[in-house]
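Colleague: sequence first, predicted model second:
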Amino acid sequence: MTRLSLAALRAAGRSPALDRGALRTGIVHLGIGAFFRAHGAVLTEDAMLADGSAAWGISAVTGRSPRVRDQLAPQDGLFTLTERGPGARPTRLVSSIREVIAGPQDPGGVLARIADPATRVVTLTVTEKGYRIDPRTGGLDLADAGVAADLAGAAPTTPIGQLARGLQARQRADAGPLTVVSCDNLPENGALTARLLAGFADALPAAEGDALRSWTAANAAFPATMVDRMVPATTGSDLDRIEQGFGLRDEGAVVAEPFVQWVIEDRFAAARPGWEAAGARFTGDVRPWEAAKLRILNAGHSLVAYLGLLAGHATIAEGVADDRIAGAVRSLIHSEVLGTIALPEGLDGAAYGDSVLERFANPALGHTTAKVASDGSQKIGPRLLSTAAAALEAGREPRWSALAVAAWMRHVVLAGPELDDPLAGALAALPAGGPDGRTAVPALLRCDVFPPDLAADQRFSGLVAHWYGVLAAAGVDGLSGEATA
């Protein structure tokens, strides 16, 4: 086995698409994982290839684990992307990552990269829970141990702490303006990142916090984005197949569907890559795109995952092949979401919903129901509760979003202490109740996941209780007697 690297490529008479000798770092990325490698890193490389620039190499920072550094550092940041499904293109080598820094082990290196004048963009894919949001206030969770340590002056390890201390270092170095681009599935993710950073500044000593807020207001921008590409976890068999086809062993290989989309608010504080040449869409208002993705694709993904787990389906493709589950997703989209959402101009909501189900059905991705179901307490708010609230406000019955919430609740109760969720301890401590959910549903509705006014609405709580009883008594079989779209 010969491991992928620049030297191995040269020995094989091959070379990366980008001139690595000329490539300079212009982007720092926090949270390097499979999604960003299959999305932002690819589009950044394509943007540089389109205009001949060498200024947007990526310095990638790992989160809690150094695993990705151990995958990519011996490979000089190189990795392959393999697409699966209709329209898949051949495996390609991606060369836009110049270095990988293990964030917890080298916090000084992270701050130095953010403070470097050559860096003009910081991007993030740290997942919903990485932002350390207080579910009660929507602001920064100051009680989080990592946030508290960052505020106390420890070497920063949380994404918001890294940003705050990095911006302070940038201010001291007089390194110029910077744009922070969140690429996580959160509503108004740019404004959210700015708000959390402001919360960090508010918790600092007054003079220090004032200086950070003032500099940030004058020198930083936080555009909103919507990102879309399904990127399942790479398996050992994936690595073996890619090695056979590519000729070198790639421990950092990623697989993805052919579809890719990136919508970005056109609001930058400094220069940026020409991502539009790679297919990104720049707009003055990302919110309609973001709402469509969260409330149609992401909500559907969650519903398939929770119902699929109840039905014993291991993958999303298996789940959506189940007519009972597919029917529920269609009902959620067509009967509930499309009547309560303002779609972006030019997007056919019905066609988009159908395309989402087609993408879910791609068996080559192997996207597991367990993975999609994880961290549900962070996901169901933006994906499902906004639809339920909008339906109630419009005088409609939030029947199908209530089903999705009930399916999540059933998953919480069945998983118990094994629940993969940042609120697992608190949720597992709630009473499970009897088979009809008379205890579990009210208890879960009182947790921090649900806005009090929505939890108190008897139309919503009654539907959730109804569906919980159906699922607890008969599982997904209970859907057979319910009308679907």
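Modeller: Everything's here; your move. Residues are numbered from 1 along each chain as shown.
Colleague: CA atoms for contacts and neighbours, from now on please.
Modeller: OK.
Colleague: so how far is Thr225 from the most centrally placed residue in the chain?
Modeller: The centroid of the chain falls nearest to Asp184 when counting by C-alpha atoms, centre = their mean (3.9 Å). Going from Asp184 to Thr225 by C-alpha to C-alpha, to the nearest Å gives 8 Å.
Colleague: got another, please set it beside the one above:
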Amino acid sequence: MEKIIKLNQKNLAEIAKRISCPTYNRSNIKTGIVHVGIGGFHRAHEAFYTDALLHDDSIKDWGICGVALLEFDTKIYNTLKEQNGLYTLIIKELDGTLTKRVIGSIVECLYAPENPTTVIEKMASPEVKIITLTITEGGYNYNEATRGFDFENPQIHYDLEHPESPKTIFGYLTQALKLRKERGLLGVTIQSCDNIQGNGHMAKKMLLSYVQKAEPELVAWIETNVSFPNSMVDRITPATAALDIEKLKETSGVDDAWPVVCEPFKQWVIEDDFSTDRPAWETVGAQFVEDVVPYEKMKLSLLNAGHTVLGIIGALMGYDTIDESVHNPHINAFLKKYMDIEVTPTLGQLEGVDLESYKQSLLQRFGNINIKDQIDRICSESSAKFPIFVLPTVTTNLKEKGSIDFASLVIAAWAIYSLGKDENGKVLIIKDAMKATLNEKSIAASKYNPEAFLEIETIFGKLKDAPTFVSTYTTAYKNILKNGIEKCVIDLNNKY
């Protein structure tokens, strides 16, 4: 067996004899992008595209400074710092082979809780042209009931009272933009890479809501000098397992404390609306368009919602991974019918998209047995995902008098999932900012009042006042308790 080499800049030349590594001189790369949220998805997506771009030796201005925003991010920050920002991307091909590549585009790392001022100064630096975000759907602090910014969040209270040492992205961005304005610097582009329809619009709306209260005199400057392009991002990136780390050591002799695994498919569609310069990501596979909305809606309603469907139903049946769930023929047929009957009619015209082919490709991607995407990861933060991925389809179909049977069954299954056990009595790992509320309402629902779960207005808005939905959901809920989720799935498949 080959000698094990620790991944870092010093050992890069040696590692390059074994796997693909950056050929550009990383010490010559300037930071043009600050990215907040240096988890797996960013490292499989934006950092991957940027690394490909930097292999053009004429490009030196688009290195990434990765910011770990939360105390929870300590481990990833320490890992990347020790590895000089380097990590291995392991692409799990459909045939089971592994394509391995060391990514070098993250040239700086900062840990916000340790030194907020350094992060604010970096965001305000003249060489930084773009601030990108992967802060999860829940990170935008959006209240579904009020359709606005959640000022009740204790961390927002904290940021308003301690502007120099913020905890949230809104506190950081506000202070950095304030410095740019005071110093007479150019504006900046704030680019969301999260799974939210109109993610640029959402970032702008939420930030301006906060700024209006925190620094009202800054609003006009932001409106004039900061752009918020929408984007659609796509690459399935499961959590890295201990086995992935060991396999990398065994097959390549590389000791990487936190590699990233992903599928071969990747997509990035970006609205071409940047305040100043931007990287030529289109030369390495990204697509710049005038309007991202149709692409976003398709992806959120089919891929992201599809993941949620497979996750919630699969979790109740005792499956651990998404591929196990989609290889159950009844769940597979259920998802296909959900996409065809309930989602497709809501999507409108999609120029240049073969929708049937796209839906078929999703089932293949979900079924990649080498990815092993954990169901507890897919179901995490469902309280932020359902309002974005599933409920818009329900709302549209209620308006258009279309089917809501499939979505209602999934929502009822989520209410039962939130009790914390699968149908075999095994405890479910539920990771959700609203876990306590979900559990409380799911217990109330189980006590002969299924509608209690729909009372969480921040998630469901006014859906509890829609009689057709409440009736369909309640029937589905009772049927799951009586017959089990698989029989309900089969019965609904047979109905259509």
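Modeller: That came through fine. Note that the structure is a prediction, hence the values are computed from the model and not measured.
Colleague: quick one on the thing from earlier: structure 2: which residue goes with the residue nearest to the centre of structure 1?
Modeller: The pairwise alignment with structure 2 assigns Asp184 of structure 1 to Asp194, based on TM-score structural alignment.
Colleague: is it true that its match touches Asp234?
Modeller: No - using C-alpha atoms under 8 Å, Asp194 of structure 2 is not in contact with Asp234, being 9.6 Å away.
Colleague: Gly306 of structure 2 and Lys336 touch, don't they?
Modeller: No - Gly306 of structure 2 is beyond contact range of Lys336, at 9.0 Å (criterion: C-alpha under 8 Å).
Colleague: between those two, which one's more packed in?
Modeller: Neighbour count, other C-alpha atoms under 10 Å: between Gly306 of structure 2 and Lys336, Gly306 has more, with 23 against 19.
Colleague: show me the contacts for the aligned partner of that one in structure 1.
Modeller: When structure 1 is aligned by TM-score structural alignment, Gly306 of structure 2 is paired with Gly300. Counting by C-alpha atoms under 8 Å, 6 or more residues apart in numbering, Gly300 of structure 1 touches Val329, Leu332, Ile333.
Colleague: and the residues you listed as CSV, adding distance to Gln378 of structure 1, secondary structure and neighbour count?
Modeller: Output for the contacts of Gly300 of structure 1, formatted as CSV (distance: C-alpha to C-alpha, whole Å; DSSP: H, G, I helix; E, B strand; the rest coil; neighbours: other C-alpha atoms under 10 Å):
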residue, distance to Gln378 of structure 1, secondary structure, neighbour count
Val329, 20, helix, 28
Leu332, 20, helix, 29
Ile333, 21, helix, 26
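Colleague: now flag whichever of those residues is closest to Ser5 of structure 1.
Modeller: Val329 (43.9 Å; C-alpha to C-alpha).
Colleague: identify the residue nearest the closest one in space, chain neighbours excluded?
Modeller: Once flanking residues are discounted, Val329 of structure 1 sits nearest to Gly300: 5.7 Å by C-alpha to C-alpha, 6 or more residues apart in numbering.
Colleague: the one you found is in what secondary structure piece?
Modeller: helix 299-311 (DSSP states H and E).
Colleague: mean shift between that helix and structure 2?
Modeller: Aligned to structure 2 and superposed, helix 299-311 of structure 1 gives a mean residue distance of 0.5 Å (mean C-alpha distance after the TM-score superposition for structure 1).
Colleague: whereabouts in structure 2 does the following helix or strand past that helix align?
Modeller: Next along the chain after helix 299-311 of structure 1, taking DSSP H and E as the criterion, comes helix 316-320. Using TM-score structural alignment, helix 316-320 of structure 1 corresponds to residues 322-326 of structure 2.
Colleague: neighbouring contacts of that stretch?
Modeller: Defining contact as C-alpha under 8 Å, 6+ apart, one finds that stretch 322-326 of structure 2 is touched by 307, 310-311, 313-314, 319, 331-332, 363, 366-369, 371-375.
Colleague: cool, stretch 125-136 of structure 2 as well?
Modeller: For stretch 125-136 of structure 2, contacts defined as C-alpha under 8 Å, 6+ apart pick out 30-39, 41-42, 122-123, 180, 185-195, 276-278.
Colleague: where in structure 1 does it fall?
Modeller: With TM-score structural alignment as the criterion, stretch 125-136 of structure 2 aligns to 116-127.
Colleague: now find how far off-centre that stretch is within its chain.
Modeller: The chain centre lies 16 Å from the centre of stretch 116-127 of structure 1; the measure is C-alpha atoms, centre = their mean, to the nearest Å.
Colleague: check which residues of that stretch are buried.
Modeller: Along stretch 116-127 of structure 1, these residues count as buried under the neighbour rule (16 or more other C-alpha atoms under 10 Å): Asp116, Pro117, Ala118, Thr119, Arg120, Val121, Val122, Thr123, Leu124, Thr125, Val126, Thr127.
Colleague: from Gly176 of structure 1, how far off is the first one?
Modeller: Put plainly, it is Asp116 of structure 1. In this structure, Asp116 of structure 1 and Gly176 of structure 1 are 9 Å apart, going by C-alpha to C-alpha.
Colleague: hey, what's in contact with both of the two?
Modeller: Common contacts of Asp116 of structure 1 and Gly176 (C-alpha under 8 Å, 6+ apart): Arg170.
Colleague: and for stretch 6-26 of structure 1, what's in contact with it?
Modeller: With C-alpha under 8 Å, 6+ apart, stretch 6-26 of structure 1 has contacts from 2, 45, 49, 54-59, 75-76, 78, 93-96, 98, 118-121, 248.
Colleague: distance from the chain centre to it, please.
Modeller: Distance, centroid of stretch 6-26 of structure 1 to centroid of chain: 30 Å (C-alpha atoms, centre = their mean).
Colleague: stretch 351-365 of structure 1 too?
Modeller: A distance of 18 Å separates the centroid of the chain from that of stretch 351-365 of structure 1, by C-alpha atoms, centre = their mean.
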